[in-house]
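Trainee: everything below, folded, please.
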Amino acid sequence: MDPDLALALGLIVGGFSIPSMLSAVTDGRAPRASALTILIATGLVFYALSVKPGGYTLSQVPDVFFAVLGGFAP
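Mentor: All right, here's what the predicted structure looks like:
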């Protein structure tokens, strides 16, 4: 898997899991599914950081994210 794609997917999955976790906590339920998705997102981000030589800087993250999204645009 391309490290740029892994980073973008990790950020998307992590972003979607935060509202789910907050909803579960406010309803008094255990956030099991949200915790699993956060683990998956963390694994994808760490995979991207470990596979790419030199890793990513914080200023590169938006460029990488939009480059991956731009690759799917017609």
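Trainee: going by C-alpha atoms from here, please, whenever you check contacts or count neighbours.
Mentor: OK.
Trainee: from A73, how far off is P3?
Mentor: Using Cα to Cα, to the nearest Å, P3 is found at 19 Å from A73.
Trainee: look at those two and report which has more neighbours.
Mentor: Taking neighbours as other Cα atoms under 10 Å, P3 and A73 compare with P3 leading, 20 against 6.
Trainee: quick one: what helix or strand has the closest residue to that one other than its chain neighbours in it?
Mentor: Using Cα to Cα, 6 or more residues apart in numbering and skipping the chain neighbours, the partner closest in space to P3 is A48 (4.3 Å). Using DSSP states H and E, the element containing A48 is helix 32-51.
Trainee: what helices or strands is that helix leaning on?
Mentor: helix 3-26 (3 or more Cα pairs under 8 Å, 6 or more residues apart in numbering; DSSP states H and E).
Trainee: follow-up on the earlier one: buried set for the helix holding A48?
Mentor: 34-35, 37-42, 44-49 (16 or more other Cα atoms under 10 Å).
Trainee: second input sequence below; structure requested for side-by-side comparison:
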Amino acid sequence: MTYDTFFVVGLLMLVLAIPAILGAFRRGQTPRIPGLMLLIGGGLIVVAISAKPNAYSISTIPQVIDSVISHYVAYLGA
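Mentor: From the prediction side, this is the model:
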């Protein structure tokens, strides 16, 4: 479950970094924090994929996200 969590958090960071990068470029600023988010998110995804090479594909991403969310919802007791 740990590598699935790494994968989902990495995806979330990549998705959140894209609008932040576009907004920084639009304001004429250097996207330092969004660039760092890209590096961290990409690193988490690389760690997860290198630990479980055949576990992640485009078709399994929704299942992985669902399993991570359901794990943490059950952990919180909701």
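Trainee: hmm, back to that, show me the contacts for the residue nearest to P3 of the first structure.
Mentor: 2-4, 6-7, 55 (Cα atoms under 8 Å, 6 or more residues apart in numbering).
Trainee: shared with the second structure, which of those residues?
Mentor: Compared against the second structure with both residues aligned by TM-score structural alignment, their matches' Cα atoms under 8 Å, those retain 3-4, 6-7.
Trainee: make JSON lines from those residues and add distance to S23 of the first structure to it.
Mentor: As requested, those are arranged in JSON lines below (distance: Cα to Cα, whole Å):
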{"residue": "P3", "distance to S23 of the first structure": "31"}
{"residue": "D4", "distance to S23 of the first structure": "30"}
{"residue": "A6", "distance to S23 of the first structure": "26"}
{"residue": "L7", "distance to S23 of the first structure": "25"}
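Trainee: ok, now how distant is the residue sitting furthest away from the middle of the second structure from A17 of the second structure?
Mentor: What lies farthest from the middle of the second structure is G28; by Cα atoms, centre = their mean that is 26.2 Å. Distance, G28 of the second structure to A17 of the second structure, using Cα to Cα: 16 Å.
Trainee: cool, and I45 of the second structure?
Mentor: In this view, I45 of the second structure and A17 of the second structure are 14 Å apart by Cα to Cα.
Trainee: ditto for Y75 of the second structure
Mentor: 28 Å.
Trainee: which of these two has more neighbours?
Mentor: For Y75 of the second structure versus A17, the count of surrounding residues by other Cα under 10 Å is larger for A17: 21 against 9.
Trainee: wait, that one touches L39, no?
Mentor: No. Using Cα atoms under 8 Å, A17 of the second structure makes no contact with L39, being 9.9 Å away.
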